[in-house]
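> Attaching a predicted model along with its sequence, questions to come.
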Amino acid sequence: MQEEGGMDKEVKKYFRKILYSISWSLILLIAALTFGLYYKLALIGKNPILYNILFYSFFLIGLVALVYYLIKTWKNGGR
């Protein structure tokens, strides 16, 4: 059954899941690269400082949240 737009609802829902999954993954990757390499928070000198620890903590929290979102989206059918 097609909608007025010419696409089936299930196909549209599937493409939306793909788009959201790729988008959120790229946002996390770009944020990690920007803050990690451009602002040099991922580079640990002789001793790790508070900024390095905070950067890696936020990155791990973001990664866990992304994995949870992806599992939830693809397991239950998501949005």
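Now that the structure is in, tell me what you want to look at.
> use CA for all of it now, contacts and neighbours both
OK.
> State the distance from the nearest residue to residue 36 once chain neighbours are set aside to residue 32.
Nearest non-adjacent residue to residue 36, counting by CA to CA, 6 or more residues apart in numbering: residue 42, 4.3 Å away. From residue 42 across to residue 32, the span is 9 Å (CA to CA, to the nearest Å).
> Likewise for residue 14?
27 Å.
> shared neighbours of residue 42 and residue 32, anything?
Here residue 42 and residue 32 have no joint contacts, going by CA atoms under 8 Å, 6 or more residues apart in numbering.
> before we go on, here's another structure to hold up against the first:
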Amino acid sequence: MDKEIKAFFLRIVNTIAVILLWLFINMALGLKLRMAEIGSHISWINWLFYIWALLTGIAVIFYVKRLWRNKIKLPY
């Protein structure tokens, strides 16, 4: 297989893996540990969860943009 095609497919797999990992972590924190549920009032744990989700979401977006903009040399 050509190296460029292999690098392209690895970028696709890397993008999907990073986004799914981010989603699974946030689902586990939000749904399983009930950090996303707002009861009668918003608590500090809700603030912590939503700030975490926002900041890590922004980090994932920047990572994926950098991965696709630059021709990063993948180790494979």
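Received the coordinates, thanks. Bear in mind the structure is a predicted one, so any value in this text is a computation, not a measurement.
> Got a TM-score for the pair?
Superposed pair, TM-score by TM-score structural alignment, normalised by the length of structure 2: 0.90. Supporting alignment: 73 aligned residues with a CA RMSD of 0.9 Å.
> Comparing residue 14 and residue 32 of structure 1, which shows the higher neighbour count?
Each of residue 14 of structure 1 and residue 32 has its neighbours counted (other CA atoms under 10 Å); residue 32 has more, 19 against 15.
> Spit out the contact partners of that one.
Here residue 32 of structure 1 is in contact with residue 59 (CA under 8 Å, 6+ apart).
> name the element the counterpart of it in structure 2 belongs to?
Using TM-score structural alignment, the partner of residue 32 of structure 1 in structure 2 is residue 26. Residue 26 of structure 2 belongs to helix 3-27 when elements are defined using DSSP states H and E.
> That helix: average distance to aligned residues in structure 1?
Once fitted to structure 1, helix 3-27 of structure 2 is off its aligned match by 0.4 Å on average (mean CA distance after the TM-score superposition for structure 1).
> how near is the residue positioned nearest the centre of structure 2 to residue 70 of structure 2?
Residue closest to the average C-alpha location in structure 2 (CA atoms, centre = their mean): residue 22, at 3.3 Å. Per CA to CA, residue 22 of structure 2 is found 22 Å from residue 70 of structure 2.
> just residue 60 of structure 2 next, same as before
15 Å.
> So which of the two has more stuff around it?
Neighbours around residue 60 of structure 2 and residue 70, counted as other CA under 10 Å, are more numerous at residue 60. The numbers are 16 against 8.
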